[in-house]
Every structure is written in structure tokens, then in C-alpha cells.
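**Student:** predicted model and sequence follow; I will ask about them next.
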Amino acid sequence: MPPSEETLADPDTPFAVVELSRAQRNAEFLAQRMRELGVSLRPHTKTAKALPATALMHGGKPGPITVSTLAEAEAFADGGYTDITYAVGIDPHKLPRVIALLRRGITVRVLLDSVAQASAVTAAAREAGLRIPSLIEVDCDGHRGGVLPEDPALLAIGRQLHDCLDGVLVHAGESYFATTPAAQREAAAHERDVAVAAAQRLRDEGLYAGTVSVGSTPTAHAADDLTGVTEVRAGNYVFFDLVMAGLGVCRVEDLALSVVVTVIGHRPEHGWILTDGGWMALSRDRGTANQAVDQGYGLVAELDGTLVPGLVVTGASQEHGILTTRDGHPLPDLPIGTRLRVLPNHACATAAQHSGYRIVENSRLVGTWQRLSGW
């Protein structure tokens, strides 16, 4: 949309806001870091799920991306993206949609960690008469899916994939609980070592492993040596959030996403300020609850982004947010109708509550970004 005369005081609340300058700065920082480390950046679209946000991550033009749904893959293919990794274990029922994209000339890599999935992929590829490039998910920290790098299943999957094998993919999910720079560097090094070792095991058996894919927002920012890695995936970094700030991966000042809410009531006997921003606007994510500082459902700022001292969203029902203070701060005088911005715990979860984003520069709304949805 072209610039308008609207400000953050105009649209009905709650609504999601992206600070364009912050998102650009976040995107450019990691892109430069990957250039310095000599690896390709394959941004994950799962946080913003918006074509303009992904364009920021690639300097304004399509490039290699990671998606979490085939709906994203299809929408980004329509938007000119031709090199896509679908980084969720493949359901054989979804292979016809993958094949349809491949037939359009879109490279779509699928992810798997079992012989059963590999068998389904090779059967579908044989029937379609084309190659379905596939990555074996390797588990580096027990966080989620994947085959262990030393497991005989790694080679069995590789042999079953045969010509469809494209390489390995590793995700250091436990890095989201690494609370020091040293721990994050260690997670990044371990992620790299596991991925490189798994790829080498495949190669030693005469199997192809051209892609060695690693990444998470914490490890992407902590890595200092990516020898043997071909690409890094990360997505949260374009917006960042309070979890990342709590880990020290970014500063609160780097958070590009917020939700504008309005004060709708007061309960002085409880020390509460009520807003129209409940969990339907903020999500139920409590990702900072186990960190050194629990940020409730989000920190509260004025419309210009200045944090309100000590004010936190400590309660959330469907359409109501409850603000309280901590650390001895007095409850501020915020009359009915006052607009505030809430900085989220988890950008992916908060963004998912909204159909799009209002884009702001210097407190003025300059456009909107539509958000993709569905699977």
C-alpha cells in the first residue's frame, strides 16, 4: 500500500506493527555475518510469513528460503521464489503438492528421518518420473525429530533415497535454552560438527550429500566457524522477540514486532490496568517464564516505543490483557483510550494471531504487509 496519513492512533486495536527500520537492520546484520562466514543464508519464512519481510532478508529480491508449510511454499513460488526447503518431516499424503511445484520448475526439498518416508518419496518420484530432492534430518541435541548421526538408519535412509538424496539438515533446537554467549557458541559448533559428520558418513558410503544445512537464530548469530556447512537457516531474527533478548541474542531495542492495544479499564484494588489485547492478539506463549527474567505475556511500551517502567502484561484472557507493575514501580496513570504497544515473548506465535502487519516508520504508518496462513 502507498503511504497514508494514518498514525498508530488511527486503526482499531489490537493490531500488529512492524518497525521497518529495525527489521531491515536485523536482516542486513545476519546477511552480512553469513557473507563473512562464507555460507549461503536460507531464511526461514515461518516467523513473518510475508513476502515483503522475506525480501528484506534477501536484499529485496527472491533467494533461497525455508518454509514450514506447503501453503508457504506455494505462495512464495507464486511470488517468484524458486529454491525452497520444506523443513518439516514429509507426510506422504502431501507429496502430490510437492510434485506439482517441481513440475512448475520450483526446486522443493523435502525433509525426512525414516526409511518409511524415504520409500514413499522414491515411489512417488518413480511414478512421477522426476527427482524429489530430499534431506535427511539429523538429531544433534535430542530436541525434536531426526536420526542420530551414528545410527545405521542414516545410511539405510540414504540408500533408500538413492538419486533423491540431497544431503542433511540439522537444527539445534536446544540453543533456545543456551543462556550465555559461550553456550550458544558451543551449540553452534556442535550443530556444525554433527551435520558435517553425518554428511561425511553418507559420502564415505558413496552416497551424495551436497547440502549440509544448519541453523537457528541463536546459533546463526553465535557461529564463528562454519567449515563444511553449505547453508544456514534462521527466521526469528527478522523480528526478534523477548525470548531472544532474554538469551542475549539481541537487545530489546532490536524487536521489530509489537501489538498496539488500548486501555479499556482499571482495577486499582488489584493494581490492574485492562487492555483489549488478550491472548487472541498476543498468543498464550510464555517463552520467558523459565528465563532469568519472566516477561509475562510481554513488555509494555508507549506508542513511540519507549518502555513504560516496570509495566508488564501479566494476565491474558481471550480479549483482555491485564497490566501490572513490578520492581516497586508505581502503577502509571493511563486513562481509558490510551494506546500502548506490547513487545511479544515469541514473535512467531504472536504474528500468527494476525492477518497482516501495519508497517511503521518514524511513528507513521507507511503501508501494510499481508500475512500468509494455512498449511
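**Tutor:** Sure thing, it's come through.
**Student:** from now on I want contacts and neighbour counts done on CA atoms only, so please keep to that.
**Tutor:** Noted.
**Student:** scan this protein for its longest helix.
**Tutor:** In the chain, assigned by DSSP state H, the helix with the most residues is helix 181-204.
**Student:** which other helices and strands does it contact?
**Tutor:** strand 134-138, helix 152-161, strand 165-170, strand 211-214, helix 217-222 (3 or more C-alpha pairs under 8 Å, 6 or more residues apart in numbering; DSSP states H and E).
**Student:** in JSON lines: these, plus mean neighbour count and distance to F15.
**Tutor:** JSON lines is the format used below for these (neighbours: other C-alpha atoms under 10 Å; distance: least, C-alpha to C-alpha, whole Å):
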{"stretch": "strand 134-138", "mean neighbour count": "29", "distance to F15": "37"}
{"stretch": "helix 152-161", "mean neighbour count": "20", "distance to F15": "46"}
{"stretch": "strand 165-170", "mean neighbour count": "27", "distance to F15": "35"}
{"stretch": "strand 211-214", "mean neighbour count": "24", "distance to F15": "34"}
{"stretch": "helix 217-222", "mean neighbour count": "25", "distance to F15": "25"}
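**Student:** for S258, find the nearest of those.
**Tutor:** For S258, the closest of those is helix 217-222, at 18.9 Å, according to C-alpha to C-alpha.
**Student:** what's the closest one packed up against?
**Tutor:** Partner elements for helix 217-222 (3+ C-alpha pairs under 8 Å, 6+ apart): helix 20-37, helix 181-204.
**Student:** show me which residues of the shortest one are buried.
**Tutor:** Put plainly, it is helix 20-37. L20, R22, A23, Q24, R25, N26, A27, E28, L30, A31, R33, M34 (16 or more other C-alpha atoms under 10 Å).
**Student:** stretch 75-91 now?
**Tutor:** 75-77, 81-90.
**Student:** now swap in stretch 225-241 and tell me
**Tutor:** By neighbour count with 16+ other C-alpha under 10 Å, stretch 225-241 contains the buried residues 226, 228-241.
**Student:** go on, stretch 295-308?
**Tutor:** Q295, G296, Y297, G298, L299, V300, A301, L303, G305, L307, V308.
**Student:** distance to P52 added to the helices and strands packed on helix 181-204, as CSV?
**Tutor:** Formatted as CSV, the helices and strands packed on helix 181-204 follow (distance: least, C-alpha to C-alpha, whole Å):
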stretch, distance to P52
strand 134-138, 27
helix 152-161, 35
strand 165-170, 26
strand 211-214, 24
helix 217-222, 20
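**Student:** got another one to weigh against that:
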Amino acid sequence: MAEPTPLHALETPCLLLDKAILRANVARMQVHLGGLGVSLRPHLKTAKSLDVARMAMASPAGPAIVSTLREAEYFAAGGVRDMIYGVGIAPAKLPRVAAIRAGGTDLAVILDSLDQAEAVAAHARASGDAVPVLIEVDADGHRSGVAPGDRDTLVAIGRALTEGGATLRGVLLHAGDSYSLSDPDALAAAAEDERVAAVTAAEILRAAGLSCPVVSVGSTPTAQFARDLTGITEVRAGVFMFGDLFQSGIGAVAVADIAVSVLATVIGHQRAKGWIIVDAGWMALSRDRGTARQAVDQGYGLVCDLAGRPYPDLVVRDANQEHGIVAVRPGAEARLPDLPVGAQVRILPNHACATGAQHDRYHVLDADNRVAAVWPRINGW
């Protein structure tokens, strides 16, 4: 793009990305983790963009983690060579994994059951490809994983892999329950619990004579609040790059650190109801209402001026498919701003991953809030 484009020239709704905030968020995380002696493996599920990935990864080749095989294929085509597919492997997906690996990418998979391990081992024997595997360990009862102290299951999985022709690369944990916390000390304690669970599982495998070179943990909250990462080799996090209102409610980012927003246009008013109508509904913002469970409910998003400054207590109170209903937060004393038809606003998202998934590109802002580049992003599985 030769000349920066002013925001008023953009068709709305569209997705904006502040490059300077993105760069600062990445640098802050790298410095924090570097001080604790571990490397960052950025999760690319939020960004789904090679341009963003190259800002976050240690090198153009990685490392990285992805949440879909569509992402793995896309980033592999862009030169990323060190990746983890971070969703428990379904046996039917192994041929697709094999195709990515055959192209020169070291793509590892994760699993948490003996059935999965036996399927991977059978694939390894049939293909001659010693697929690298990380055993998913349950950090906190949030979702998937082997209990960290379940020696019998951990060792059985490890032996099924190594004796069957696959490669046991290590253990992987995700402290998903950290998303329900907000107190810094509680978040630091969750990070420590995650670390202890990871090290416990790794020590069980090693004591059984099994290799465990990688001990991988991560979530944006625990990555931000970890104080000691002894025994950990890498930390994974992704949404920290962009930030969102949910992470702000946790305390993992500040509102000023949110790098993405949706540009919308005022298309009407319902003055008797105190509403401003914009052309960004849930198809542009997503249906995510995660902040409804937090101390501050941000509706479907926090409304800002074109410089990214939030209007006092102005939120998207409700959303239809293509209409957003903007109003003052219930119980607040702020005044509705004078925003005529045709005026533009920026809306900060509740969940950057979900909002990003509604769009196929980023309009990348320069220091003057003009669009200096357009970066493609992908969706799908």
C-alpha cells in the first residue's frame, strides 16, 4: 500500500490492528519469560496470520503452536518448520499430519489416552514416520489431559508410543481454569500449580526410563503472572498479542493494550431508548459474552473514538446479525455521545479469537491511526 488510508475511507465493519500495540505486547511477554529462563512458543490460533506470526516467533521458522490443521498447512506453506498441533489428535487426521510433515515441517501432535497413542504408533509403523507426540496433562481439571500423578497411564502411553515407532517428545499442559481468576496472587498460584503438575508428570516419565525433553505449559494469564518456571522448557500463549476485554477483566492486559478493534459506522438512532445503532452486529463482533461473568460486563464490546479512546461507559448493549445497539452501560451516569449518522467508532472485542474469526484480513494501523497495510488471515479447520 503506497499511501496510508484514512479510516473514513474504509468500508465497515472491518477489523483493525494497531501494529505498535502488538509489537509492545510481544516484547513485554518475551522479556518476562526470558527473565524466567524459558522460551516463548506463541499460539497462532488468535492471529491466524503469517505477518503477525513473524512478529511473535523467535525466527521465521518458529517455534509455534496452532489449533487447527488448516493453520498448520497455512503456516507450513509460509515457512514455519517447528509446530505443535495443540488439539488432541483424532486418528483420521493422521494422514493430513503426515502430509504436512512430509513437506519439511516438524509438526508434533498431542494426546491423552492409550487409544490415541496406539493409533499414532500404528500410523508410525505403517508410514515409517516417527511422529513426535506430547502427552497432554491435566493442570487443573479444566478440560483434557492425564492426571499429573497418574503414573500408570502416563507410562503406558509413553511406552505405547516409543515401542510402537512414534516419538515421545514430552508433556504439555494448559491451565484453563486461570481464565476464571482475577486476583494477581491467585493467578500466580495457578501458574505455580501448572508448573508443579508439568514437572511431576515429566519426572514420572523420566523415572520410567522414558524421554521427556519438552515440558510445555501455557495460557495468557499464567504466562503473565508466573514467578518461577523451574523445570519448564517453554511457555505457550496467544491472545496476549492482541489482548481483549475478557483478558482485561482478568487483569492479564490493560484496556490500552488491546491491539484489535472493529471499525463500525453509525446508521441510526433510537433516541427515546438511548440507543445508537451501528453496522457491526454479532457477525462482525462475535456472540462471545464472556465478560458477562466478570465484575464489569462489557456487553458485546467497548465503544471507542477513532483514536481508540473509550467513551465513558459506552458499550454494545445488544447485537443482531448485522446491527449493534450501542448504549450507556446499565447503572452508569455517563452521557450518550453525539454521534451522527455516518460517524465511525471502534469497538474493542470481548474475545479476540472469536472476533477475529469473523474477518479475513487486518487493516493495520500506523502511528497516525491510518491504514498502512492489509494483512490476510485465515479461518476454517
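**Tutor:** Cool, got the structure. Quantities reported herein were computed from a predicted structural model and do not represent experimental measurements.
**Student:** superposed, what's their TM-score?
**Tutor:** TM-score of the superposed chains, computed with TM-score structural alignment, normalised by the length of structure 1, equals 0.98; 374 aligned residues with a C-alpha RMSD of 1.0 Å.
**Student:** in JSON lines, list the helices and strands packed on helix 217-222 of structure 1 along with distance to A347 of structure 1.
**Tutor:** Shown next, in JSON lines, are these (distance: least, C-alpha to C-alpha, whole Å):
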{"stretch": "helix 20-37", "distance to A347 of structure 1": "12"}
{"stretch": "helix 181-204", "distance to A347 of structure 1": "20"}
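**Student:** so which of those helices is nearest Q160 of structure 1?
**Tutor:** It is, among those and with distance given as C-alpha to C-alpha, helix 181-204, at 12.1 Å.
**Student:** list of residues touching that closest one?
**Tutor:** 138, 140, 149-150, 154-155, 158, 167-172, 174-175, 178, 208-209, 212-215, 218-220, 222-229, 248 (C-alpha atoms under 8 Å, 6 or more residues apart in numbering).
**Student:** how about F240 of structure 1, what's its match in structure 2?
**Tutor:** Aligned counterpart of F240 of structure 1 in structure 2: G243 (TM-score structural alignment).
**Student:** A139 of structure 2 against H174, yeah?
**Tutor:** Yes: A139 of structure 2 is in contact with H174 according to C-alpha atoms under 8 Å; the separation is 6.3 Å.
**Student:** now do the helices in the stretch 251-375 of structure 1.
**Tutor:** All helices of the stretch 251-375 of structure 1, identified by DSSP state H, counting those that start in this stretch, fall at 279-282, 347-351.
**Student:** for V110 of structure 1, which of those is the nearest?
**Tutor:** Nearest to V110 of structure 1, of the helices of the stretch 251-375 of structure 1 and by C-alpha to C-alpha, is helix 347-351 at 21.9 Å.
**Student:** which helices and strands does that closest one pack with?
**Tutor:** Helix 347-351 of structure 1 packs on helix 279-282, going by 3+ C-alpha pairs under 8 Å, 6+ apart.
**Student:** and the helix it packs on, which stretch of structure 2?
**Tutor:** Counting by TM-score structural alignment, helix 279-282 of structure 1 sits on residues 282-285 of structure 2.
**Student:** mean shift between the matching stretch and structure 1?
**Tutor:** Taken against structure 1, stretch 282-285 of structure 2 registers an average deviation of 0.2 Å after superposition, with mean C-alpha distance after the TM-score superposition for structure 1.
**Student:** ok, residues contacting that stretch?
**Tutor:** 13-14, 262, 300-301, 319-324, 349, 354-355, 358-359.
**Student:** quick one: buried residues of it?
**Tutor:** Going by neighbour count (16+ other C-alpha under 10 Å), the buried part of stretch 282-285 of structure 2 is W282, M283, A284, L285.
**Student:** adding distance to A108 of structure 2, write the residues you listed out as a markdown table.
**Tutor:** Listed next are the buried residues of stretch 282-285 of structure 2 as a markdown table, based on distance: C-alpha to C-alpha, whole Å:
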| residue | distance to A108 of structure 2 |
| --- | --- |
| W282 | 35 |
| M283 | 33 |
| A284 | 33 |
| L285 | 33 |
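**Student:** with adjacent residues omitted, what lies nearest to P312 of structure 2?
**Tutor:** A334 (6.0 Å; C-alpha to C-alpha, 6 or more residues apart in numbering).
**Student:** in stretch 337-345 of structure 2, which residues are buried?
**Tutor:** Buried positions in stretch 337-345 of structure 2, judged by neighbour count with 16+ other C-alpha under 10 Å: L339, Q344, V345.
**Student:** just give me how far stretch 68-86 of structure 2 sits from the chain centre.
**Tutor:** How far stretch 68-86 of structure 2 lies from its chain's middle: 15 Å, per C-alpha atoms, centre = their mean, to the nearest Å.
**Student:** measure that stretch end to end?
**Tutor:** 8 Å (C-alpha to C-alpha, to the nearest Å).
**Student:** can you give me the neighbour number for the aligned partner of D193 of structure 2 in structure 1?
**Tutor:** In structure 1, the residue paired with D193 of structure 2 according to TM-score structural alignment is H190. Neighbour count of H190 of structure 1, defined by other C-alpha atoms under 10 Å: 16.
**Student:** who touches the equivalent of V171 of structure 2 over in structure 1 in this structure?
**Tutor:** When structure 1 is aligned by TM-score structural alignment, the residue opposite V171 of structure 2 is V168. Taking C-alpha under 8 Å, 6+ apart, we find V168 of structure 1 in contact with L135, I136, E137, V138, A195, A198, A199, A209, T211, V212, S213.
**Student:** which among those gets closest to E6 of structure 1?
**Tutor:** S213 (42.7 Å).
**Student:** quick one, what contacts that closest one?
**Tutor:** Applying C-alpha under 8 Å, 6+ apart, the residues contacting S213 of structure 1 are V168, L169, V170, A195, V229, T230, E231, V232, R233.
**Student:** next one: it from R233 of structure 1, what distance?
**Tutor:** S213 of structure 1 is 7 Å from R233 of structure 1, where distance means C-alpha to C-alpha.
**Student:** among the buried residues of stretch 337-345 of structure 2, which are in strands?
**Tutor:** Counting by DSSP state E, the part of these found in strands is Q344, V345.
**Student:** pick the one among the buried residues of stretch 337-345 of structure 2 closest to P60 of structure 2.
**Tutor:** Nearest member of those to P60 of structure 2, counting by C-alpha to C-alpha, is V345, at 34.9 Å.
**Student:** for V38 of structure 2, see how far away S59 of structure 2 is.
**Tutor:** Counting by C-alpha to C-alpha, the gap from S59 of structure 2 to V38 of structure 2 is 16 Å.
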